[in-house]
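Student: Give me a 3D structure for the following:
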Amino acid sequence: MPRQNTSVSYGSVTKTFHWLTALLILTAFPIGYFAEETAEFIQSSAFDGSQATIEQATLLFSLHKTVGVAAFFVALGRILWALTQEKPGLLHPDRKLEAWAAETAHWVLYGAMLIVPLSGWIHHAASDGFAPIWWPFGQSLPLVPKSAFVSDLFSSVHFFAMLLLGATILAHIGGALKHHLIDRDSTLLRMAPGTRAMPVPPAQVHSALPFVTAVVVWLAALGTGTGVFLIAEGTQGEGAPVVAAQSAEGSGWAVQSGTLGIEVTQMGSAVTGSFATWSANITFAEPANPGPAGDVTVEISIPSLTLGSVTAQAMGADYFNAETWPTATFTADLVQIEGDQYEAQGSLTIRDQTVPVTLPFTLTLDGDMAVMAGKTEVNRMDFNVGAGTKDEGTLGFGVGITVELTAQRNG
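Tutor: The predicted structure is shown next:
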């Protein structure tokens, strides 16, 4: 079998690229499906924290990503080889609609072989990532920043490009079977292994229309993926409360606005969220010298937490168990350390566990207005949150807590 293409059939190199690409793509599809199914279960409230399930998801995603990167490079080699080769003509160029559809599908597939794995790769590289690609060249890509926005955007593009790839593959297979079983011509056999006599194609009239059509199809797919992502981002932004906190009745200070946020690390990726409902009862008077300055009691509605794609999982029995313990409480004494540096020294109760916690914060006073910002970290294991997940590489032990608020003195 000759290595080069001829006017009547494909050579051995082209056939090898074709079938290897098909094998990699058709392998990546089911692995990706089962990986997503496992990830969705892990993120659901039904997940019990099983380490074996988490390891299975990591294995499936690593395998999917590695196969995808391999498919990208094989596809790139195939396209570069095709540019140097003669392409056998259509056996029925007189069937204008069929010829246009076949050529369009080929151009769409060429784009898909690059766009689908590349968009997935960018999604991976832009995040801190879990489930690494199995190769020695690192997990990053040049010019791709670590950005949740970029990662989520290309995740959406990857999904819609994958749908287009799947539909085009089905159309491509259907066309090949139609040629073989109904037309009974040699279209399919020209790509089959082995050497055999092939008919000489009739004269061809080439057109740019199939390429233009494929570009339009890809612009529609990429635009859909981008548009769906941006709409979802906008909807989430509209849903965020402008004032997340309120003052408890009888408080010495009225909270005007504020946010209470948390950050966890799941499988190497930072996941941030915030509580939409919480109240603060604040008693405060600026001391003449560093020392006691008041006290605070904060009550937090656990079900009001939004934590990205793992919100439902966080509410589950192995985590916050919001149905049984819907409220967390922080009670502390306020102490001036020096200048605008303060600490809230007290205890935090989550679930049925109460743990000593100190929150360092800065405080700026302007008449009856006060602006504070603080940050601390707690260990989730101290509160039996995610106790079934003891692998810190899967779910980090440390949970960052950030508080920002503006308050006005009552009376």
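
Student: From here on, just use CA atoms for contacts and neighbour counts.
Tutor: Fine.

Student: how about the strand or helix carrying V108: buried residues?
Tutor: Take DSSP states H and E as the rule and V108 turns out to sit in helix 96-126. For helix 96-126, the neighbour count (16 or more other C-alpha atoms under 10 Å) marks 99-126 as buried.

Student: ok, now how distant is the residue nearest to E343 when sequence neighbours are not counted from E404?
Tutor: Spatial nearest neighbour of E343, excluding adjacent residues (C-alpha to C-alpha, 6 or more residues apart in numbering): P360 at 4.3 Å. Between P360 and E404 the distance is 12 Å, computed by C-alpha to C-alpha, to the nearest Å.

Student: which residues are common contacts for those two?
Tutor: Listed as contacting both P360 and E404 by C-alpha atoms under 8 Å, 6 or more residues apart in numbering are G374.

Student: dump the residue contacts of the closest residue to I169 other than its chain neighbours.
Tutor: Distance criterion C-alpha to C-alpha, 6+ apart; nearest residue to I169, sequence neighbours excluded, is L109 at 7.6 Å. With contacts defined as C-alpha under 8 Å, 6+ apart, L109 is in contact with 165, 168-169.

Student: Equivalent analysis for Q51, please.
Tutor: 388-391.

Student: run the last query once more with 10 Å
Tutor: By C-alpha atoms under 10 Å, 6 or more residues apart in numbering, the residues touching Q51 are 57, 388-391, 394.

Student: Show me the residue at the heart of this protein, geometrically.
Tutor: Computing the C-alpha centroid of the chain and ranking residues by C-alpha atoms, centre = their mean puts D152 first, at 4.7 Å.

Student: my read: it touches K146, true?
Tutor: No - counting by C-alpha atoms under 10 Å, D152 stays clear of K146, with 11.2 Å between them.

Student: and this one, so I can compare the two:
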Amino acid sequence: MSLTNTATRYGAVTKTFHWLTALLILTAIPLGWYANRLPLEPGETLALKAQLFSVHKTIGVAAFAVALLRILWALTQPRPAPMHPTRRAETWLAQSVHWALYAALVVVPLSGWVHHAATEGFAPILWPLGQTLPLVPKTAAVAVTAASIHWVFTKVLIAALVLHIAGAVKHAVADRDATLARMLPGRTDAAGHGPSPGHAPAALAATLVYVAGIGTALALAEAEGDRVASVEPLAEAAGSWQVQEGTLGITVRQFGEDVEGRFAEWQADIEFSEEPVEGRHGEVEVTISVPSLTLGSVTEQAMGPKYFAAEEHPRAVFSADIVPAEPGYVAEGTVTLKGETAPVSLPFTMEIDGDTARMQGGTTLDRRSYDIGSGETNADNLGFGVEVSVDLTATRRGDRDG
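Tutor: You can find the predicted model right below:
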């Protein structure tokens, strides 16, 4: 059998690409569907969910590479004429579906890969080449947009795939022609009847489908962005120092990988004096909006009742006295989270330049103290320790004594 196409048959390379693509896609879609429907329960179910997503992503990357090679090969090869070119509507539909299928085979795995690269943790791609992509920042905006595109165009891919298979079955069962046979292993010569119609109308139809799909995906991404932005703002902070800028982050160990997250909404009431009074430099109370947390690809999971229970417990509070330590200071107090309160010590350093202070510190919380993921008793799946880091710049209020 010839490696290349002719006017009457497909070559071995085209057939190999066709069936390899079919194998990869028909494996990846059920895996993704099943993994999505597994509950976010701690324990073996969550571990299985992560493993299935890892396999799904790995197959997706392979499908993306094969699709690119298939398209490049197709551009160099003649395409056998359709068996019934005089059936214009049928031929136009077949070509439109083919164009849509080609594009989906690139857009779906690529958007999934971009979403993976823009997030942290949970279900790594099973290869040694790293989990990031050049020019793809780890931001919520990129992740949400890529996820929306992936969701929409997965539906386009499935629809195109169903129509493609239905067309092949029609040709084999109803028309009893050699359309399907030309793509099966072995040599099958079957000339079409008459010239093949141009591809421009079909390509235009497929393009319109994709423009509509992009529009839908962007609308979904904007709606998700509005939902995140709708987190109830906190009251204005009080105290002798006012935070001007800062970050409050956490790092969770999940399935052997660090997953980093940040709280977008939090405020700190700070009373601080450079000179200690009765062994204290002051006090601090930090109020945190739990729903404002972004935690890589597991944000939605983290907000659920088995973990942060953000809907029922939307606020976390850290209250502490500030006492001297070597080096720097320690905030000795408690964290109240998910209705549970536990003691916490947070060592930190501070550099004061006039009326501006730069503070950096961190501590480790035990998630079990707050009934977070209590059903997950395997630290290899979800680490017990949650690292907390804070970095802020504050200025002294002019109307308060420092």
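
Student: TM-score for the pair, please.
Tutor: Once superposed, the chains reach a TM-score of 0.79 (TM-score structural alignment, normalised by the length of structure 2), with 389 aligned residues with a C-alpha RMSD of 3.9 Å.

Student: Ranking by neighbours, what's the top pick from the contacts of L109 of structure 1?
Tutor: Neighbour counts for those (other C-alpha atoms under 10 Å) peak at L165, which has 22 neighbours.

Student: Does the aligned partner of it in structure 2 lie in a helix or a strand, and which?
Tutor: Matched to structure 2 by TM-score structural alignment, L165 of structure 1 sits across from L157. Counting by DSSP H and E, the element that carries L157 of structure 2 is helix 140-170.

Student: buried residues in that helix?
Tutor: Buried residues in helix 140-170 of structure 2, counting neighbours by 16+ other C-alpha under 10 Å, are found at 140-154, 156-158, 160-161, 163-164, 167-168.

Student: what angle do it and helix 88-118 make?
Tutor: For helix 140-170 of structure 2 against helix 88-118, the angle by axes from the mean of the first three to the mean of the last three C-alpha atoms, to 10 degrees is 150 degrees.

Student: Following element in sequence after helix 140-170 of structure 2, please.
Tutor: Next along the chain after helix 140-170 of structure 2, with elements defined by DSSP H and E, is helix 200-229.

Student: How far does that following helix sit from its chain's centre?
Tutor: What separates the centre of helix 200-229 of structure 2 from the centre of its chain is 18 Å, taken as C-alpha atoms, centre = their mean, to the nearest Å.

Student: buried set for the helix or strand following it?
Tutor: Next helix or strand after helix 200-229 of structure 2 toward the C-terminus (DSSP H and E): strand 241-254. Neighbour counts over strand 241-254 of structure 2 (16+ other C-alpha under 10 Å) mark 241-243, 246-254 as buried.

Student: Check structure 1 for its longest helix and report it.
Tutor: Across structure 1, the longest stretch assigned as helix under DSSP state H is helix 51-83.

Student: hmm, back to that, so the helix holding V108 of structure 1 matches what in structure 2?
Tutor: Going by TM-score structural alignment, helix 96-126 of structure 1 lines up with residues 88-118 of structure 2.

Student: check the fit of the matching stretch onto structure 1 and give the mean distance.
Tutor: Here the mean offset of stretch 88-118 of structure 2 against structure 1 after fitting is 1.6 Å, by mean C-alpha distance after the TM-score superposition for structure 1.

Student: Check stretch 243-250 of structure 2 too.
Tutor: Compared with structure 1 after fitting, stretch 243-250 of structure 2 has a mean deviation of 7.3 Å; criterion: mean C-alpha distance after the TM-score superposition for structure 1.

Student: Can I get the contacts of Q51 of structure 1 in JSON lines including neighbour count?
Tutor: Output for the contacts of Q51 of structure 1, formatted as JSON lines (neighbours: other C-alpha atoms under 10 Å):
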{"residue": "A57", "neighbour count": "22"}
{"residue": "G388", "neighbour count": "14"}
{"residue": "T389", "neighbour count": "20"}
{"residue": "K390", "neighbour count": "15"}
{"residue": "D391", "neighbour count": "13"}
{"residue": "T394", "neighbour count": "19"}
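
Student: hang on, the earlier thing: the residue opposite the residue nearest to E343 of structure 1 in structure 2 once aligned: what's it in contact with?
Tutor: Under the alignment (TM-score structural alignment), P360 of structure 1 pairs with F348 of structure 2. Shown in contact with F348 of structure 2 (C-alpha under 10 Å, 6+ apart): 322, 324-331, 359-363, 389-391.
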